[in-house]
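Engineer: All I have is the shape, not the residue letters:
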């Protein structure tokens, strides 16, 4: 595959320093893109067929990776119907530098959502509070995305707000990264704690004691005279420093949430973390 990571370092992400520190930051960075489509799952949990949206916008290596691996997936179905069911899928592809001339591309996460779910069968926000940008992050011109996991009670209020992963879109030296990730995570979960929701009133989810939802929270600063960091369009590759996937303290009944893709969710979307199908096999190789 052509060199994606090194070729995009100057686009939308700034280096704090030069020399050996800058080289270390380059080694931490990855290029990533979100791919959407549909997958048709048969009653026995196998992939009957699939379609990738706008596949022509993806590199040949990415198309080949998807074509080789998606047909091998199997699912556990929560819908007891003797027919194929259609799921929307969102897949995160990641390219990471191997050497000065090559990247390795892999499928790192995926999420699935019912394509047929009506508005009264899911969880949607009723009132929202915008997060406050952390002061130190403003001073340091730090941009990032916080992937959150929210538990909504039957009263429509947020009962838990957790941060699963924080990716930095500014090349912060490693010794400062943890603190900035913590600041952005606290800002995101603090705001989401005050959100209220309209909860399911019909369908499979209506009788649940509560609902887990995933929401990406994007922090982006625009500074006069500097290139604004923009969300990539479909098929574009975004460069960032990925944060660790945090191991959350969850009840035993909710442990399966950690196996799902926390960052395979498009910005501006809210994902109900209990789809009709759950992937039971590996996403694929590299």
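Structural biologist: Good, I have the coordinates. Here the structure is a predicted model, which is why all the values come from computation and not from measurement.

Engineer: drop to CA atoms for contacts and neighbour counts, all remaining ones
Structural biologist: Fine.

Engineer: tell me which residues in the lengthiest helix in the chain are buried?
Structural biologist: For the chain, the longest helix by residue count, based on DSSP state H, is helix 174-192. Using 16 or more other Cα atoms under 10 Å as the test for burial, helix 174-192 gives 177, 180-181, 183-190, 192.

Engineer: what's that helix packed up against?
Structural biologist: Judged by 3 or more Cα pairs under 8 Å, 6 or more residues apart in numbering; DSSP states H and E, the packing partners of helix 174-192 are helix 135-139, strand 144-153, strand 158-168.

Engineer: what would these look like in TSV with mean neighbour count and distance to residue 65?
Structural biologist: Converted to TSV, those look like this (neighbours: other Cα atoms under 10 Å; distance: least, Cα to Cα, whole Å):
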stretch	mean neighbour count	distance to residue 65
helix 135-139	12	37
strand 144-153	23	25
strand 158-168	22	24
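
Engineer: Comparison target below:
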């Protein structure tokens, strides 16, 4: 399977080298897989157990990677009571594959998100309807596809006070200028809709008196003939990562804190209650 990932990346590279040069492409093209499941965290922060969703759909190399590194996880957990206690949390991981230059791939657990389903959400969705595919891209038949990572700062009444595009990853190939133009088109479409979204902020979140910031992933897919019942779980997705733009009002925010493990349409706090003490590794 690692060999298969290398072939996938190589195919993507072959379409890119003419426009961008092989050296640049090899450093930027990646393949990603999102893995979900559940973890039980002991009061001291050690991982007590974990369960993967649909493990049979995952490549054996990915399962082996998780079996090797997940048991050693340690967490910092902020509980509702403020006291150490056992916590069961939802888990989302981004497994990343990069070419190693020897015909194979290096697998790493790149990003992670852990959410406690028993803790009341400080923010709930009132209206977060997704944006439509940009008409500019349709009219010009650009075939743009990608994911826009948006940061929202909310007002106390749940309206959007400020927006920022942190990163845009493209799942199509083009020239450097073409990719930059595509990122701009998708980012503008995401922000235009995001400014109209509305949320409900809990009394507990308001009482903390801190600014309310969340991340959202917005997917744009150009697929005029989508396949019915198609599942992407357990499949590699090749993409070109875009440059990261620091949040203007929070330049100290950690870039890699869960960005790649986000699911489209979900809300992710910039200050999660469950954090890994140390980054995970890879093979």
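Structural biologist: Arrived safely. Only a predicted model underlies this, so the values are computations on that prediction, with no experimental measurement involved.

Engineer: I'd like the TM-score for the two structures, please.
Structural biologist: In this superposition the chains share a TM-score of 0.83, using TM-score structural alignment, normalised by the length of the second structure; 275 aligned residues with a Cα RMSD of 3.1 Å.

Engineer: measure the nearest residue to residue 58 of the second structure once chain neighbours are set aside to residue 63 of the second structure for me?
Structural biologist: Nearest residue to residue 58 of the second structure, sequence neighbours excluded (Cα to Cα, 6 or more residues apart in numbering): residue 234, at 4.6 Å. For residue 234 of the second structure, the distance to residue 63 of the second structure (Cα to Cα, to the nearest Å) stands at 10 Å.

Engineer: ok, now residue 283 of the second structure?
Structural biologist: From residue 283 of the second structure over to residue 63 of the second structure (counting by Cα to Cα), the distance is 12 Å.

Engineer: ok, for residue 215 of the second structure, nearest residue in space, not its chain neighbours?
Structural biologist: Using Cα to Cα, 6+ apart, the closest residue to residue 215 of the second structure is residue 151 (4.5 Å).

Engineer: What residues does that neighbour make contact with?
Structural biologist: By Cα atoms under 8 Å, 6 or more residues apart in numbering, residue 151 of the second structure lies in contact with 163-166, 213-216, 247.

Engineer: Residue in the first structure paired with it?
Structural biologist: With the correspondence set by TM-score structural alignment, residue 151 of the second structure lines up against residue 149 in the first structure.

Engineer: ok, now residue 89 of the second structure?
Structural biologist: Residue 89 of the second structure maps onto residue 87 in the first structure, with residues paired by TM-score structural alignment.

Engineer: Make sure that match is indeed in a helix.
Structural biologist: No - Residue 87 of the first structure is assigned strand when assessed by DSSP: H, G, I helix; E, B strand; the rest coil, not a helix.

Engineer: residue contacts, it?
Structural biologist: Per Cα under 8 Å, 6+ apart, neighbours of residue 87 of the first structure: 38-41, 112-115, 277.

Engineer: ok, 7 Å please
Structural biologist: 38-40, 112-115 (Cα atoms under 7 Å, 6 or more residues apart in numbering).

Engineer: Tell me the most packed of those residues, by neighbour count.
Structural biologist: Ranked by the number of neighbours (other Cα atoms under 10 Å), the contacts of residue 87 of the first structure place residue 112 first, at 28 neighbours.

Engineer: Could you double-check that that one lies in contact with residue 275?
Structural biologist: Yes - counting by Cα atoms under 7 Å, residue 112 of the first structure touches residue 275, with 6.3 Å between them.

Engineer: now the helices: where do they sit in the first structure?
Structural biologist: For the first structure, applying DSSP H gives helices covering 19-28, 60-69, 135-139, 174-192.

Engineer: any chance of those in a markdown table, plus distance to residue 98 of the first structure?
Structural biologist: Shown next, in a markdown table, are the helices of the first structure (distance: least, Cα to Cα, whole Å):
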| stretch | distance to residue 98 of the first structure |
| --- | --- |
| helix 19-28 | 9 |
| helix 60-69 | 15 |
| helix 135-139 | 31 |
| helix 174-192 | 20 |
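
Engineer: For residue 74 of the second structure, see how far away whichever residue in the second structure pairs up with residue 6 of the first structure is.
Structural biologist: Following TM-score structural alignment, the counterpart assigned to residue 6 of the first structure within the second structure is residue 7. To residue 74 of the second structure, residue 7 of the second structure is 35 Å away according to Cα to Cα.

Engineer: cool, residue 166 of the second structure as well?
Structural biologist: 28 Å.

Engineer: just residue 172 of the second structure next, same as before
Structural biologist: Going from residue 172 of the second structure to residue 74 of the second structure by Cα to Cα gives 37 Å.

Engineer: swap in residue 267 of the second structure?
Structural biologist: Plainly put, residue 267 of the second structure is 24 Å away from residue 74 of the second structure if you go by Cα to Cα.

Engineer: before we move on, back to that, how close does the longest helix of the first structure sit to the second structure?
Structural biologist: Superposed on the second structure, helix 174-192 of the first structure shows a mean distance of 1.9 Å to its aligned residues (mean Cα distance after the TM-score superposition for the first structure).

Engineer: start and end residues in the second structure for that helix, please.
Structural biologist: Helix 174-192 of the first structure maps onto residues 176-194 of the second structure, going by TM-score structural alignment.

Engineer: what comes into contact with that stretch?
Structural biologist: The contact list for stretch 176-194 of the second structure (Cα under 7 Å, 6+ apart) reads 20, 131, 134, 144, 148, 163, 165, 168, 218.

Engineer: Quick check: of those, which lies closest to residue 50 of the second structure?
Structural biologist: residue 218 (28.3 Å; Cα to Cα).

Engineer: residues near the counterpart of residue 242 of the second structure in the first structure, how many?
Structural biologist: If you follow residue 242 of the second structure across to the first structure using TM-score structural alignment, you land on residue 243. Neighbours of residue 243 of the first structure under the rule other Cα under 10 Å: 17.

Engineer: Could you tell me which residues make contact with residue 243 of the first structure?
Structural biologist: 165-167.

Engineer: do the same with residue 197 of the first structure
Structural biologist: If a contact means Cα under 7 Å, 6+ apart, then residue 197 of the first structure has 123-127, 156-157 as its contacts.

Engineer: that older thread, who's more crowded, residue 7 and residue 74 of the second structure?
Structural biologist: residue 74 (20 against 16).
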